[in-house]
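Enquirer: I need the structure of the sequence given here:
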Amino acid sequence: MVNVAATSRVPVRVFPDSELASSTVARELAAFIRQRAAEGRTAVLGLATGSSPTRVYEELVRLHREEGLSFQNVVSFNLDEYYPMAPDSLQSYVRFMREYLFDHIDIKPENVHIPDGTVPIEQVADYCRRYEQQIQEAGGIDWQLLGIGRTGHIGFNEPGSGSESRTRMITLDHITRTDAASDFYGEENVPRRALTMGVGTILEARNIVLLAWGEGKAAVVKRMVEGEPTDTVPATYLQHHPAVQAVLDEAAAAELSPQKTPWLANVPCNWQDEALVRKALTWLARRTEKPILKLTDEDYNENGLSGLLAESGPAYSINIRVFNELQHTITGWPGGKPHADDTHRPERAAPFPKRVLVFSPHPDDDVISMGGTLIRLVDQGHEVHVAYQTSGNIAVFDDEAIRFAEFVADYDEAFRFDDQPAETLYQRVVEFLENKQPGQVDSNEVQQIKGLIRRGEAKSACRYVGVPQERAHFQELPFYETGRVRKKPLSDEDIQLTMELLDRIQPQQIYAAGDLSDPHGTHRVCLAAIMQAVQRLQEEGAQWLQDCWVWLYRGAWQEWDIDRIEMAVPLSPEELTRKRRAIFKHQSQKDRPLFPGADQREFWQRAEERNRTTARIYDQLGLPEYEGIEAFVRWKF
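Expert: Next up, the predicted model:
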């Protein structure tokens, strides 16, 4: 854990990952609850919903079950709720809190308070005043847990919320509704209003802990921690609180000055760390708009890098070293070039050809994220397997399911091959989907049809890039198969299935999605399944792992920072076109993905822009110019 103080207006703790951060916060909260119980006092907690606190709640449940943590002395007040919203709806925060916490601990039902999304509109104002009164009657909030939205909202206090605001009904910002669209199976189903504690209510809590995970939160975290207080970013008002802290993983902290440019933030720099030197040089080149080999002593001195220059200069010596490191990341042979000197290549020359296993969290992540590299690996003669970790069924529009059910019915009518016509399947599917309520979970039949649609598209893409059908593996990991955006926790069954596939193929090269910005969290869980499977196999003495390297790519949401890239695979215009055509095989995701996230463009557009941007940065640094580049970082397990 790193404490960040320089330039911070909010105290910050940075952890290597959200798991460690969440368990630490949960243990600290548990210690507070126990202390209050020992004193014979209640612990009044303000609780948040969303993806950020879920791991905290899971750890609190574990502490209750395994270490006797009691919640008998706890009184809770939740921050917010959509309006209108029935408490048993899939998206309700009442249901969320029950599923993640309240149904698994011994808190007294009468001590639980969550804004009521069913209050008649004419009674909302009185209800909100009563909610404020209940907080005061409980003695005020001792310990407030917060997340943060991309607009900088805390609770549902959108931009424009004043620092004195109280519990009230608000209108949700467009960005907030877009971010919530996946939970509601489309933005059109997201409520336009919500009930929320006010900023003033939150600021009256005695202690506040704000959680933020992933690169997607990095920009707004920077504004909260280092920007001026403003109602356009309500989270900046936390700067006025005497006992607040932001708990972040490294990805969410990436834009903070002490993390991004420690040499400008009066943070001691270890210039023996080659990764830090590389980070500094790529930053300096882009800041001065110069190729690395043209950087001068003056450039170093004028931009906060005099310490690096004094320790390792002159400038040209540092420039040459970093330039060579970046140049050595570039390879047109992602599987290793046979019979070549691999001293300065990112991959080994031998063995050749390699058994390669590409893990794809959803049925299109392989071609979206590393389609050019996948094509190269096949073209260069490697034995390439693709493992589709989930079915991806929730990302298929209802119309697509009807179209395919209709095809089955029409086919059966034309070729009648059994005594039970498929027309009945078609009728059941159409009847269900025509009566389906917003956010309702699909029937098993509809889920299967949607899963088969995604599977067929993945097979088509495999055929196009040259992966034989027997090397396409459809895992359908159980954690995903809920029919809902909210998934089950990763289980031993998920890990065992991954171990079995790995042990059966025994690859010499693995590719996996290493990004944490996926707004739905599937990439994060799929990566955890792979990492835990590899670690267990290692503990069991799997000898083949000694000759296996793991490369991490990133999905449609974020690219690796240029200084972190360890293998850069250049793409020609023709290869970029082939990659686009492979992505087009996923027709159900074409034109408009069901869950586009913050970026409304099609996946192929995002992928091409990202590949071209990476190539352009390499060019700006003075390296060869390419049409596109796909980037990878090695996981050294």
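Enquirer: can we go C-alpha only for contacts and neighbour counts from here?
Expert: OK.
Enquirer: check contacts around W604.
Expert: Applying C-alpha atoms under 8 Å, 6 or more residues apart in numbering to W604 gives the contacts 368, 580, 583-584.
Enquirer: mind listing the strands for the stretch 1-150 of the chain?
Expert: 2-4, 12-15, 43-47, 74-78, 80-83, 112-113, 143-146 (DSSP state E, counting those that start in this stretch).
Enquirer: Quick one: these as CSV, columns for distance to F102 too.
Expert: Below are the strands of the stretch 1-150 of the chain laid out as CSV (distance: least, C-alpha to C-alpha, whole Å):
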stretch, distance to F102
strand 2-4, 32
strand 12-15, 27
strand 43-47, 11
strand 74-78, 10
strand 80-83, 16
strand 112-113, 9
strand 143-146, 16
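Enquirer: Could you turn the buried ones of the contacts of W604 into a ChimeraX selection?
Expert: To isolate the buried members of these in ChimeraX, using 16 or more other C-alpha atoms under 10 Å:
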select :368,580,583,584
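Enquirer: hang on, the earlier thing: quick one, which of the strands of the stretch 1-150 of the chain is nearest to W560?
Expert: Among those, the nearest to W560 by C-alpha to C-alpha is strand 12-15 (19.1 Å).
Enquirer: So which residues make contact with the biggest strand by length in the chain?
Expert: In terms of residue count, the longest strand belonging to the chain (DSSP state E) is strand 628-635. Where contact means C-alpha under 8 Å, 6+ apart, the residues beyond strand 628-635 that reach it are 369-370, 372-373, 549-554, 559-560, 564-573, 576, 608, 611-616.
Enquirer: Can I get the buried part of those as one ChimeraX selection?
Expert: In ChimeraX, a selection of the buried entries from the contacts of strand 628-635 looks like this (16+ other C-alpha under 10 Å):
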select :369,370,372,373,549,550,551,552,553,554,559,560,564,565,566,567,568,569,570,571,576,608,611,612,613,614,615,616
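Enquirer: compare with the first, here's sequence two:
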Amino acid sequence: MSVTMVKGATIATSKRTSRKEWSAMESTKFEKIHTEIFEGADEASKIIAQEIAALIRYKTEKNEKCILGLATGSSPIQVYAELVRMHKKEGLSFQNVVSFNLDEYYGLDKTDSQSYIHFMHHHLFDHVDILLENINVPSGKIAFEHIAEYCTQYEEKIESYGGLDFQLLGIGRTGHIGFNEPGSKISSTTRMITLDYLTRQDNAFAFNSMADVPRKAVTMGVGTILKAKRIVIMAYGMKKAEIVRKTVEGEMSSDVPATFLQQHDDVSFILDENSAKDLTRFETPWIVGDCEWTKDLKRKAVVWLSQKLNKPILKLADRNYNDHGMSEILGEGGAYEVNIKMFNHFQHTITGWPGGKPNADDTNRPERANPAKKRIIIFSPHPDDDVISMGGTFLRLVDQGHEVHVAYQTSGNIAVADHEAHRFAEFAKELYEYAAGEKADHKVFDKLLKDLRSKSKKEVTSVDVRKVKGLIRRGEAISACRYYGIPDNQVHYLDLPFYETGKVEKHPLGKADVEIIKNLIAEVKPHQIYAAGDLADPHGTHEVCLKGIFAALEDLKKQKYMKDCWVWLYRGAWHEYPIDEIEMAVPISPEELLKKRMAIFRHQSQKDGVVFQGDDSREFWQRSEDRNKETAQMYDNLGLAEYEAIEGFRRYHFL
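Expert: Next up is the predicted model:
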């Protein structure tokens, strides 16, 4: 680990590039904020925690208070977890720390489970030795007529400590820092603000519905944030990629308040690979300067050029490549040779036989011909991701005679609205009364209905209510499987424990989760596994489920039967793979697309305004069809065969 002196504090930098080194890199010439990119959020969060810990220790040695500006949201959770670990295992003391939080929802009391003061105590304060009198979080319960005075006092208190030594930030998809929404001025101070619709939509996952998300918040201003001596801003996941690019490479504007960080002389943007993917040095590195032309990058560049010029691959000319900084990929044969090679590659990704075509030459096919009939597991994070994301391929695999198993990794119970559960509970009660007659004992149903009627939006959902909601989703899932012709004994409900908390926040992936996945794989001994590689769902369940599968594969890879197992990753519910990344493209006919829609319709609790809608107002069947049709259109635009719709997959190599 290297150590750098920054603003008088000893900062642990580990693998981080210094700002001087970063600014000298040709690849970063479009970037106006110092950026550091890590493989994943885990590693990045540890680096940030190490920097904070080093600052706390440095201040302790000087017998000074360490003034920290802290953030909430999903991004800093792992930072706080690492700080708690360092406190408990390494003796890191917080007794010299004075904290000031960025913001708080207006109208929420400190006892409210959705309040940010509750968040901070849950994730950090209750687990370290910080003095209660040193904790400062804006209050959401100040009378409206006293808000201006209260905000001024909050500013003055920060100033009384000499300002913030370190400010931790996340970023919203509107470009807000704190709750400084578009339109915020660079000189703004602590104040009340009205939350943007998109911000409320993004935060709806922590509440029962969009309607329950507060419309206002108290927040530090942009000017307050910029006074901090050191700023670290985080963004993880592909849903943040677009706003990261605008913030890092765009012009300073109140339309994207985070761009004002470009004026600060000691700020670092900490990213993972997914959130950094839209930066110019990754999206189109040939525009930045010299680059290593790997096979993957060549494919990406040719697709980009074809789309930019609106020309099929086989019509691209030498001049087109030269004019766009891509002359290096032209070999002796020039554009003609490159075009033919690329055209053939994309042509070979297309197959109507996702399980492999029997008795066929599979040299240029994405899947093996043998065994002709395969055992297959489709892992579905929620009880509808299978049909939403790969319903056409699912149907094709069944119709072509493969032994298809479907494994629903979680119950999906939190995504069922209370009114749905209430309706089913009343129906069950009346059915029971009809069957039992005078012997009917209503106690169980009465208790359940009472729980549903009195259920506070801010409480943990009871086990009984969760059971009912889980049964609703089980019934929908098996209905869709039966529609596709799957025997009941090939439908598996894993109900992974990490998910069963009764609230949006889940437990970390545990050994028990991985064991359940391993046991199913060992039982089926599949030739193919399909897993959800779509990591943009609003509350991260897909990512946890995928990590569980990867961990199981790692443990099982030495088993003989795993040598013949291929793993394919699918997307579709929230994102689709870029066409240059697709390794197997399965065409879907109009009839199959309609049958896929009917299977999605079996999931009635997820129609008509679902609990976790995300920022896409379309229903899931509409999203799915539109994406499948868009993928087919992109293949057509490249000059390839024209299809109604296409589902795309990438292979995951675990051996």
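Enquirer: ok, back up a step: corresponding residues in structure 2 for the longest strand of structure 1?
Expert: Strand 628-635 of structure 1 corresponds to residues 645-652 in structure 2, going by TM-score structural alignment.
Enquirer: Now find how far off-centre that stretch is within its chain.
Expert: 19 Å (C-alpha atoms, centre = their mean, to the nearest Å).
Enquirer: most distant residue from the middle of structure 1?
Expert: The centre of structure 1 is farthest from one residue, D419, which by C-alpha atoms, centre = their mean lies 47.7 Å away.
Enquirer: picking that back up, next, the buried residues of the longest strand of structure 1.
Expert: Buried, per 16+ other C-alpha under 10 Å, within strand 628-635 of structure 1: 628-634.
Enquirer: measure whatever residue of structure 1 lines up with D636 of structure 2 to T329 of structure 1 for me?
Expert: Under the alignment defined by TM-score structural alignment, D636 of structure 2 is paired with D619 of structure 1. Counting by C-alpha to C-alpha, to the nearest Å, the gap from D619 of structure 1 to T329 of structure 1 is 14 Å.
Enquirer: Compare neighbour counts for those two and give me the winner.
Expert: T329 (18 against 14; other C-alpha atoms under 10 Å).
Enquirer: what does that one align to in structure 2?
Expert: So, by TM-score structural alignment, T329 of structure 1 is matched to T349.
Enquirer: what's near enough to touch the nearest residue to that match once chain neighbours are set aside?
Expert: Nearest residue to T349 of structure 2, sequence neighbours excluded (C-alpha to C-alpha, 6 or more residues apart in numbering): M584, at 4.7 Å. Taking C-alpha under 8 Å, 6+ apart, we find M584 of structure 2 in contact with 349-351, 354, 366, 648-650.
Enquirer: Just give me the closest of the residues you listed to V338 of structure 2.
Expert: T349 (17.1 Å).
Enquirer: correct me, but that closest one touches D580?
Expert: No: applying C-alpha atoms under 8 Å, one finds T349 of structure 2 not in contact with D580, separated by 10.3 Å.
Enquirer: give me every residue that touches the spatially most central residue of structure 2.
Expert: Centroid-nearest residue in structure 2: A536, 3.4 Å away (criterion: C-alpha atoms, centre = their mean). For A536 of structure 2, the contacting residues are 237-239, 542, 574-575, by C-alpha under 8 Å, 6+ apart.
Enquirer: what sits against H146 of structure 2?
Expert: For H146 of structure 2, the contact set (C-alpha under 8 Å, 6+ apart) is empty.
Enquirer: counterpart of it in structure 1?
Expert: Match for H146 of structure 2 (TM-score structural alignment): Q123.
Enquirer: Tell me how far that match lies from E132 of structure 1.
Expert: Taken as C-alpha to C-alpha, the span from Q123 of structure 1 to E132 of structure 1 is 15 Å.
Enquirer: L377 of structure 1 maps to what in structure 2?
Expert: Alignment note: L377 of structure 1 maps to L397 in structure 2; criterion TM-score structural alignment.
Enquirer: So its match is in contact with G391, correct?
Expert: No: the criterion here is C-alpha under 8 Å, and L397 of structure 2 misses it with G391 at 9.9 Å.
Enquirer: Could you check how far the match of L377 of structure 1 is from A531 of structure 2?
Expert: Counting by C-alpha to C-alpha - L397 of structure 2 and A531 of structure 2 are separated by 15 Å.
Enquirer: ok, the two, which is more surrounded?
Expert: Neighbours per residue, other C-alpha under 10 Å: of L397 of structure 2 and A531, the larger number sits with A531, 26 against 21.
Enquirer: How about the secondary structure of the counterpart of the more buried one in structure 1?
Expert: The equivalent of A531 of structure 2 in structure 1 is A512 (alignment by TM-score structural alignment). Here A512 of structure 1 is recorded as strand under DSSP: H, G, I helix; E, B strand; the rest coil.
Enquirer: Tell me how many other residues surround L621 of structure 1.
Expert: 23.
Enquirer: contacting residues around it?
Expert: 282, 285-286, 290-292.
Enquirer: related to what we said a few turns ago, now the match of D636 of structure 2: which helix or strand?
Expert: For D619 of structure 1, the host element (DSSP states H and E) is helix 603-620.
Enquirer: Give me the angle between that helix and strand 628-635.
Expert: 90 degrees (axes from the mean of the first three to the mean of the last three C-alpha atoms, to 10 degrees).
Enquirer: can you give me the helices for the stretch 1-150 of structure 2?
Expert: Here the stretch 1-150 of structure 2 has its helices, by DSSP state H, counting those that start in this stretch, at 19-24, 41-61, 77-90, 116-123, 147-160.
Enquirer: now for those, which one comes closest to T10 of structure 2?
Expert: helix 41-61 (6.0 Å).
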